[in-house]
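> Pasting the sequence and the predicted model now:
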Amino acid sequence: MVGDEVFVTLAHDRTGRLVAKLAGERELAPLTFAAPESWRNQTTLGWVTKTLQIGSFVLIDGGVIGFGAYGFIPAVERTRALRLGERVEARVSFIREDGRVNLAMTPLKQVGRMLDADRILAFLQERPRGAMPYSDETPSDIIKQRFGISKAAFKRALGKLMRDRLIRQEGSWTYLVEQPGESQQTGETARGSESGDERSSAD
């Protein structure tokens, strides 16, 4: 796609023609440097040099220096499929002893928990009677399909909402908890309607 970049090595074939061959870890690793400790939990940019089912290898952009450190995004830390040559933004989650890094496209757990909780709360607020047929018992594949997050992240978000007393669970269902003032406001609205009806009858 436009904007993608792949790294290659150049050589001549037997006939003397210039041939480009995709550069791999063996060619790229010697050109990188060890990631400093200050990179931990920092967001960085890089190019996907190889992508597999278990994860994707990334060459981090070193800015004016050139190539940065060599990194790896485990499959569980990918939020979507990545393609070769794609420029990707990820967070440095771990710095290895050899200077390479583990990367994550997902936010920090505490940040992700808040974002996921807000998303689930908004979903419930749009549902009839503030209820949804999803809970801790819901299979992980359904959670992933419906909310785009792992079951562990879903449970963390539900836990936060329950600690904040915003939701409750009954069996396989989750419900919004009626907040103080809501029932009173509803009652006042109902009384207002009744008064209006009485005035209409009197007229």
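Arrived safely, thanks for sending. Worth saying up front: this structure is predicted, and the values here are computed from it rather than measured.
> When you work out contacts or count neighbours from here on, use the C-alpha atoms and nothing else.
Fine.
> Can you say which helix or strand has the most centrally placed residue in the chain in it?
Central residue of the chain (C-alpha atoms, centre = their mean): T106, 3.9 Å from the mean position. Under the criterion DSSP states H and E, no helix or strand holds T106.
> Next up, the contacts around the residue nearest to it when sequence neighbours are not counted.
Take T106 and drop its neighbours on the chain: the residue closest to it by C-alpha to C-alpha, 6 or more residues apart in numbering is E77, 5.9 Å away. Taking C-alpha atoms under 8 Å, 6 or more residues apart in numbering, we find E77 in contact with L103, A104, M105, T106.
> Take this one as well and set it beside the first:
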Amino acid sequence: MAKIGTFNSMEVTSITDFGAFLDGENLGSILLPKKQCPENLQEGDSVRAFIYLDSEDRLIATRIQPKAEVGQCATLEVKELTPFGAFLDWGLPKDLLVPFSEQRKPMEVGQKQVVYLFVDSLTQRITGSTKLNHFLPEETDAYRANDPVDLLIAGRTNLGYRVVVDNKCLGMVFNEDVLQPLSIGQRLKGFVKTVRSDNKIDLMLQLQGHEARLDIADRILKELEANGGVLMLSDRSSPEVIYKAFQVSKGNFKKAIGRLLKQNKISQESDRIVLR
């Protein structure tokens, strides 16, 4: 079945002067405008296209990749405020509406907001919401400690940062685990710190303990191999320089260096590390 708000592979049923009509199956015939049609398109060809509603609420297809699809979160800029809500730029000719009822806080033009995209059951329009907890669970049993995850910084609280985890659920990075400046809408890698008894998850930006040393040591070796066996860093380098290179604290970096020295895999000079 074809779905609104996602890419679908559809068969070309007819070609006209203003575009090609695609078989949207349960959604009916859908126009792919001429400017969106591939060269030499023929009836019977299959086209992968994104389905949404145009400004007149008619189903239309496009081969343009939007900044997010239905069921995903994205960081989008507010373009316009209207009596119906805010319109955000999501990369398509028709901007994305976030109704007032779906705004956690009033929006302002120029702001960047983390929104979840869904299809409104009444209008069938693709709609945005900043009330992420209405769509993403805060509890999950899908993770274990130290699992690597993709994070999207969604909000700030007194305790830390609220994050979207793998676009599947919500979690927290507490202040004690924030080792770098973070901003709303930022995407970065992280790890599961712990899964609490209520199945809520806490995240961290770096591995800790033994796992951290193994991970950083492996990355150092790979970086040495990619740079001819020399890395212009040492345990005397500043925390800022180390973080820029490996996104880790100086303490964890020094522990990983110590491990590699004991294993006789590297030697260290005052300003560099050399692969043995």
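Good, I have the coordinates. From a predicted model like this one, the values you see are computed outputs, not experimental measurements.
> TM-score, when you put one on top of the other?
Overlay of the two chains. TM-score (TM-score structural alignment, normalised by the length of structure 1): 0.53; 160 aligned residues with a C-alpha RMSD of 4.5 Å.
> What distance do you get for the residue nearest to the centre of structure 1 to V92 of structure 1?
Using C-alpha to C-alpha, to the nearest Å, T106 of structure 1 is found at 10 Å from V92 of structure 1.
> With M162 of structure 1 instead?
Taken as C-alpha to C-alpha, the span from M162 of structure 1 to V92 of structure 1 is 31 Å.
> the helices in the stretch 101-250 of structure 2, which residues?
209-226, 239-246, 250-262 (DSSP state H, counting those that start in this stretch).
> With structure 1 overlaid, how far apart is the following helix or strand past the last one on average?
Downstream of helix 250-262 of structure 2, the first helix or strand assigned by DSSP H and E is strand 266-268. Overlaying structure 1 shows strand 266-268 of structure 2 at a mean distance of 3.0 Å from the equivalent residues (mean C-alpha distance after the TM-score superposition for structure 1).
> And strand 266-268 of structure 2, what's buried?
I266, Q268 (16 or more other C-alpha atoms under 10 Å).
> Now the element after that strand, going C-ward?
Criterion used, DSSP H and E; the element after strand 266-268 of structure 2 is strand 273-275.
> one step back: now for the contacts of E77 of structure 1, which sits with the most neighbours around it?
L103 (28 neighbours; other C-alpha atoms under 10 Å).
> Hmm, it is touching P74, no?
Yes - counting by C-alpha atoms under 8 Å, L103 of structure 1 does reach P74; the two are 7.5 Å apart.
> packing partners for the longest helix along structure 1?
Across structure 1, the longest stretch assigned as helix under DSSP state H is helix 182-202. The contact analysis (3 or more C-alpha pairs under 8 Å, 6 or more residues apart in numbering; DSSP states H and E) places helix 182-202 of structure 1 against no helix or strand.
> now what about that helix, what contacts it?
Contacts of helix 182-202 of structure 1 (C-alpha under 8 Å, 6+ apart): none.
> follow-up on the earlier one: just the helices of the stretch 101-250 of structure 2: most buried one?
Of all the helices of the stretch 101-250 of structure 2, helix 250-262 has the most neighbours on average by mean count of other C-alpha atoms under 10 Å, namely a mean of 18.
> in structure 1, what residues pair with it?
Using TM-score structural alignment, helix 250-262 of structure 2 lines up with residues 151-163 of structure 1.
> in the superposition, what's the average offset of the matching stretch relative to structure 2?
Relative to structure 2, stretch 151-163 of structure 1 is 1.8 Å off (mean C-alpha distance after the TM-score superposition for structure 1).
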